[in-house]
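# how does the following fold in three dimensions:
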Amino acid sequence: MTANGAAVSGGTLVLGGARSGKSRFAEKLALKSGLNRLYVATSPIIDEEMRDRVALHKAQRGDHWRTVEEEFDLVGVLTCEANAETVVLIDCLTLWLNNLVYRKKNVAEETAALCHALMHLKGPCVLVSNETGMGIVPENKLARSFRDDQGRLNQDIAAVCRQVVFIAAGLPLLMKPNQQPDITL
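The predicted model follows:
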């Protein structure tokens, strides 16, 4: 149980900025498990540049991964695929959120459903997400709203995961569980 009483699962949330090394870290973590590996790709292929990126990522992962492309139904994938013999890597929650916003889905409901699924996993799961709130405040309403949604999504997922790791410059910082002292004034 967390300090606020929420149950934690075996999930691991890996956060970081663009090109921070978060996906590479998450893949290495999954490899270290020794389990079968399932890569859940949330990115829609919208143009040739994205198609090339996806092909490069698949080639870099190699043949030891099974890939499922799913832009929306992460709960369905976890329900069907998570088990004690398989580690599921979801890359990434930021693109999943983008897909939800673009299709005008209810982000709060989808996030709650994903958190519920993570709390009842039958196997390990690693989730990759961008930390978008550490830069300049975006100049337009849509971008500010997305940044806010991303921050709430990350907080909700972090609350139900057993581990949270922040990546900067390829270096991991364990955020949860932590051994920080209780800070008071």
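# C-alpha only now, for contacts and for neighbours.
Noted.
# count of residues packed around Ile49?
Quick fix: residue 49 reads Glu, not Ile. Neighbourhood size, Glu49 [other CA atoms under 10 Å]: 10.
# list the buried residues for the lengthiest helix in the chain?
Determined from DSSP state H, the single longest helix within the chain is helix 141-160. Neighbour-count burial for helix 141-160 flags Phe146, Arg147, Asp149, Gln150, Leu153, Asn154, Asp156, Ile157, Ala158, Ala159, Val160 (criterion: 16 or more other CA atoms under 10 Å).
# same check, this time on stretch 14-33
Those would be Val14, Leu15, Gly16, Gly17, Ser20, Gly21, Lys22, Ser23, Phe25, Ala26, Glu27, Ala30, for stretch 14-33 by 16+ other CA under 10 Å.
# reformat the residues you listed as a markdown table; add distance to Glu81.
What follows is those, written out as a markdown table (distance: CA to CA, whole Å):
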| residue | distance to Glu81 |
| --- | --- |
| Val14 | 20 |
| Leu15 | 23 |
| Gly16 | 26 |
| Gly17 | 28 |
| Ser20 | 28 |
| Gly21 | 26 |
| Lys22 | 23 |
| Ser23 | 20 |
| Phe25 | 22 |
| Ala26 | 18 |
| Glu27 | 17 |
| Ala30 | 15 |
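# ok, of the residues you listed, which one's closest to Asp63?
Glu27 (13.2 Å; CA to CA).
# hmm, back to that, biggest separation within the buried residues of stretch 14-33, which pair?
Gly17 and Ala30 (20.0 Å).
# for comparison, sequence B:
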Amino acid sequence: MLHLITGGARSGKSALAETLAGRHGGPVSCLVTADVRDTEFAARVAAHRARRPAGWQVVETGQGLAEALSQHARPDGVLLVDCLGMWLMRFLDDVSGFDSEAYAWARAALLATLVRLPGTVLVVTNEIGWGVVPLGAASRLFVDELGRLNQAVAALADRATLVTCGLPLELK
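This is a model prediction of the structure:
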């Protein structure tokens, strides 16, 4: 079962995914995608770690999210991916540094993998397309690519939930 959970920054999307994973009762593998580059972001990551039960396996995926999903999937388990936006950032530091070929391959591999995984898969992502069109080229590219990725995963998902103000709204 594939469940996409989306929302804005500090919306409660990760907390919802963690609650759902904990309720499942099976083993949980949390696949984290962020590349920590500053102290403020390190504090955010630490807060996420503190919320997670000690028995959960935490795997840092880098760009190899599809491979990590395949490696850690179990019919009786939960895979929690947190999050697609941070995974995309690993391919995009700025427009000139965007490796579109590597990203296209990784995106295709991710989508192909998500549809064949056993067990429960909870995918957290950022909903960032409700603001104005960003002025910077790198920001526009990020918003566009994440919007396309979110649509593709939502189309594959059995369930999709939007979280805002800590409240879940079932979309699918």
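# which stretch of the second structure lines up against the longest helix of the first structure?
Aligning helix 141-160 of the first structure against the second structure (TM-score structural alignment) gives residues 137-156.
# neighbouring contacts of the matching stretch?
2, 4, 84-85, 88-89, 92-95, 107, 111, 114-115, 125, 127-129, 133-134, 160 (CA atoms under 8 Å, 6 or more residues apart in numbering).
# average offset between it and the first structure?
The superposed stretch 137-156 of the second structure is, by mean CA distance after the TM-score superposition for the first structure, a mean 0.8 Å from where its aligned residues fall in the first structure.
# if I look at the closest residue to Leu171 of the first structure other than its chain neighbours, how far off is Ala82 of the first structure?
Nearest in space to Leu171 of the first structure, with sequence neighbours left out and distances taken as CA to CA, 6 or more residues apart in numbering, is Gly21 at 7.6 Å. Applying CA to CA, to the nearest Å, one obtains 25 Å for the distance of Gly21 of the first structure from Ala82 of the first structure.
# looking at the buried residues of helix 141-160 of the first structure, which is nearest Lys176 of the first structure?
Ala158 (8.3 Å).
# can you pull out the helices in the first structure?
So, for the first structure - with DSSP H - the helices run 22-32, 48-61, 74-81, 93-102, 107-119, 141-160.
# against the second structure, where does the second one fall?
When helix 48-61 of the first structure is aligned against the second structure using TM-score structural alignment, it corresponds to residues 39-52.
# hmm, Leu121 of the first structure is touching Ala84, no?
No - distance between Leu121 of the first structure and Ala84: 9.2 Å, which falls outside the contact criterion (CA atoms under 8 Å).
# quick one: which of the two has more around it?
When Leu121 of the first structure and Ala84 are compared on other CA under 10 Å, the one with more neighbours turns out to be Leu121, at 18 against 12.
# what's the burial count for the counterpart of Val128 of the first structure in the second structure?
Counting by TM-score structural alignment, Val128 of the first structure lines up with Val124 in the second structure. Residues near Val124 of the second structure, counting by other CA under 10 Å, number 25.
# cool, and Ala43 of the second structure?
Using other CA under 10 Å: Ala43 of the second structure sits among 12 other residues.
# and it, how far from Ser11 of the second structure?
Taking CA to CA, one finds Ala43 of the second structure at 17 Å from Ser11 of the second structure.
# now do the contacts for the closest residue to Val101 of the first structure other than its chain neighbours.
Among residues not flanking Val101 of the first structure along the chain, Val107 sits closest, at 7.1 Å (CA to CA, 6+ apart). Neighbouring residues of Val107 of the first structure by CA under 8 Å, 6+ apart: Leu97, Leu100, Val101, Asp149.
# just Thr111 of the first structure next, same as before
With CA under 8 Å, 6+ apart, Thr111 of the first structure has these contacts: Leu153, Asp156.
# which residue in the second structure aligns with it?
Aligned partner of Thr111 of the first structure by TM-score structural alignment: Arg107.
# got it, and Leu173 of the first structure?
Going residue by residue (TM-score structural alignment), Leu173 of the first structure aligns to Leu169.
# tally of neighbours for its match?
13.
# roughly how far does it sit from Val163 of the second structure?
Applying CA to CA to Leu169 of the second structure and Val163 of the second structure gives a distance of 6 Å.
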